[in-house]
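> pasting the structure only:
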């Protein structure tokens, strides 16, 4: 059975009806004995296949890790005048505002939770499953990790944020989850001060200690991922999963 936090997915204006959809996935198997799984969520307007080159670079550092890259559904995006785009939830504008709706997020939460549950059947303990994502995928990863009933091994946010409208449902979280938080110092879509505010929320709102958060800023980097960030993420994943 898929486990979903009731506080996350009660009917609200953020979702007309919560449903679980079967997500198409790109899987990259481990090249050695399976020691852990990373579920990586792409960003707005992207396809899972776009991340395959970067994930294969990470896989070279972590030969025992299985990679699962789900593909989001197509949703009408408000900031793009209702154009259908691959997305985990609606976006009104970037940078995201505190009060912006998140239509579709509860369906995405439930659907990715189904993947998490499946992958946890294939590892020796729940802490061997880690969530990661870029931009909107990072935001969904943070929402999932901070509300899930599963005991995940960690969560990595690349150029992401924590939606204000979903923070109330995070008050029950045990502040022991390892977090990797990377961002570009020149990012205008998810600016540096938004990331800093999210880190304050983790520390002051959820009582995360400094040793649970790996914070990395990359000078000269916009809304993208750099080679250095990929290397730093690989190091963090190795310490988290192995």
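Looks like it arrived, so ask away. A quick note: this is a predicted structure, and the numbers were derived from the prediction, not measured.

> From here on, just use CA atoms for contacts and neighbour counts.
Will do.

> Residue 115 and residue 142, how far apart?
Using CA to CA, to the nearest Å, residue 115 is found at 16 Å from residue 142.

> How about residue 83?
Taken as CA to CA, the span from residue 83 to residue 142 is 26 Å.

> In terms of neighbours, single out the busier of those two.
Per other CA atoms under 10 Å, whichever of residue 83 and residue 142 has more neighbours is residue 142, with 24 against 12.

> Take this one as well and set it beside the first:
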């Protein structure tokens, strides 16, 4: 039975007592931690208890939206999302992810049993928290997202398994931007498993995608130490 609670910084859903795996799942621009909370009930999850942490991004002014305050992991300056990246904002959010990871470690869940996940902006931070640090996680799930190009955001290989999923009709993060980001990660070297899946959809999540994520999480549960 799912147990859900909310704190000022996150929504937490546990699939059973004493979780041994944690998933830190970051939402997209303008959403909040509730955005993917309902997905947990839609997934066919392993018996192994999992703690899902859905943090709320801070409220900041986003230039591409006219400076309107909204929840965002970093600022976006241009409609071409990869242009002129907010490096400092991204670094702050990566540091916040590391803080959340540290909290799970203090609760007894090792880094190798933590999955980083994110949609759109959240996926950018999940990818950077893995491939700008080289740290090893149980897995990283990147949905409808990309990696910014900046010499200030140096990328390094990580043994973390990666699953990237993207819509072929995505008008927000163009398909070519997502796919080229995946290819850059593959080009880092011979780290963990790298998988790319696409669906005929826009900037969204579809039911077959949820089923694929469920299978991926089950496989990770079998493999993590």
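In hand now; what should we look at? Because the structure is predicted, anything quoted here is derived from the model rather than measured.

> Please enumerate the strands of the first structure.
For the first structure, applying DSSP state E gives strands covering 25-28, 36-41, 65-70, 74-77, 83-86, 129-134, 154-158, 179-184, 213-218.

> okay if I get these as TSV plus distance to residue 104 of the first structure?
Below are the strands of the first structure laid out as TSV (distance: least, CA to CA, whole Å):
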stretch	distance to residue 104 of the first structure
strand 25-28	19
strand 36-41	15
strand 65-70	16
strand 74-77	8
strand 83-86	12
strand 129-134	17
strand 154-158	20
strand 179-184	24
strand 213-218	28
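
> Among the ones you listed, which comes closest to residue 99 of the first structure?
Distance to residue 99 of the first structure, taken as CA to CA, is lowest for strand 74-77 among the strands of the first structure, at 16.2 Å.

> For the closest one, grab the matching residue range in the second structure.
On the second structure, the counterpart of strand 74-77 of the first structure by TM-score structural alignment is residues 59-62.

> same check, this time on stretch 43-51 of the first structure
Using TM-score structural alignment, stretch 43-51 of the first structure pairs with 28-36 in the second structure.

> Pull out the buried residues from the matching stretch.
28-30, 32-36 (16 or more other CA atoms under 10 Å).

> ditto for stretch 149-158 of the first structure
Neighbour-count burial for stretch 149-158 of the first structure [16+ other CA under 10 Å]: 150-158.

> The lengthiest helix in the second structure vs the first structure, average offset?
Ranked by residue count and defined by DSSP state H, the top helix of the second structure is helix 87-106. For helix 87-106 of the second structure, the mean distance to aligned residues of the first structure following superposition is 1.7 Å (mean CA distance after the TM-score superposition for the first structure).

> Summarise which helices and strands that helix is packed against.
strand 21-26, helix 121-131 (3 or more CA pairs under 8 Å, 6 or more residues apart in numbering; DSSP states H and E).

> mind running it again at 10 Å?
For helix 87-106 of the second structure, the elements it packs on are strand 21-26, strand 50-55, strand 114-119, helix 121-131, judged by 3 or more CA pairs under 10 Å, 6 or more residues apart in numbering; DSSP states H and E.

> angle of it against strand 50-55?
150 degrees (axes from the mean of the first three to the mean of the last three CA atoms, to 10 degrees).

> got the angle between helix 87-106 of the second structure and strand 10-14?
Orientation of helix 87-106 of the second structure against strand 10-14 (the same axes, to 10 degrees) gives an angle of 40 degrees.

> Can you point out the buried residues in helix 87-106 of the second structure?
Going by 16+ other CA under 10 Å, helix 87-106 of the second structure has these buried residues: 87, 89-91, 93-94, 96-97, 100-101, 104-105.

> For residue 19 of the second structure, state which of these is nearest.
Of those, the one sitting nearest to residue 19 of the second structure (CA to CA) turns out to be residue 104, at 10.2 Å.

> List the contacts of the closest one.
With contacts taken as CA atoms under 10 Å, 6 or more residues apart in numbering, residue 104 of the second structure has the following neighbours: 20-24, 51, 53, 98, 110-111, 113-114.

> swap the cut-off to 8 Å and go again
Each residue near residue 104 of the second structure by CA atoms under 8 Å, 6 or more residues apart in numbering is listed here: 22, 110.

> Against residue 30 of the second structure, how distant is it?
On the measure of CA to CA, residue 104 of the second structure and residue 30 of the second structure end up 26 Å apart.

> What's residue 15 of the second structure aligned with over in the first structure?
By TM-score structural alignment, residue 15 of the second structure lines up with residue 30.

> ok now do its match, which residues does it touch?
Residue 30 of the first structure neighbours (CA under 8 Å, 6+ apart): 59, 63-67.

> Residues touching the match of strand 74-77 of the first structure, excluding its own?
67-72, 74-77.

> Emit the ChimeraX select command for whichever of those residues are buried.
In ChimeraX, this line selects whichever of these come out buried by 16+ other CA under 10 Å:
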select :70,71,72,74,75,76,77
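
> Could you identify the most distant pair in the contacts of stretch 59-62 of the second structure?
71 and 77, at 15.2 Å, using CA to CA across those.

> thinking again about what came up before, what's the angle from the longest helix of the second structure to strand 21-26?
Using the same axes, to 10 degrees: helix 87-106 of the second structure against strand 21-26 is 160 degrees.

> by how many degrees do helix 87-106 of the second structure and strand 114-119 diverge?
Per the same axes, to 10 degrees, the angle that helix 87-106 of the second structure makes with strand 114-119 is 140 degrees.

> Taking helix 121-131 as reference, get the angle to helix 87-106 of the second structure.
Using the same axes, to 10 degrees: helix 87-106 of the second structure against helix 121-131 is 70 degrees.
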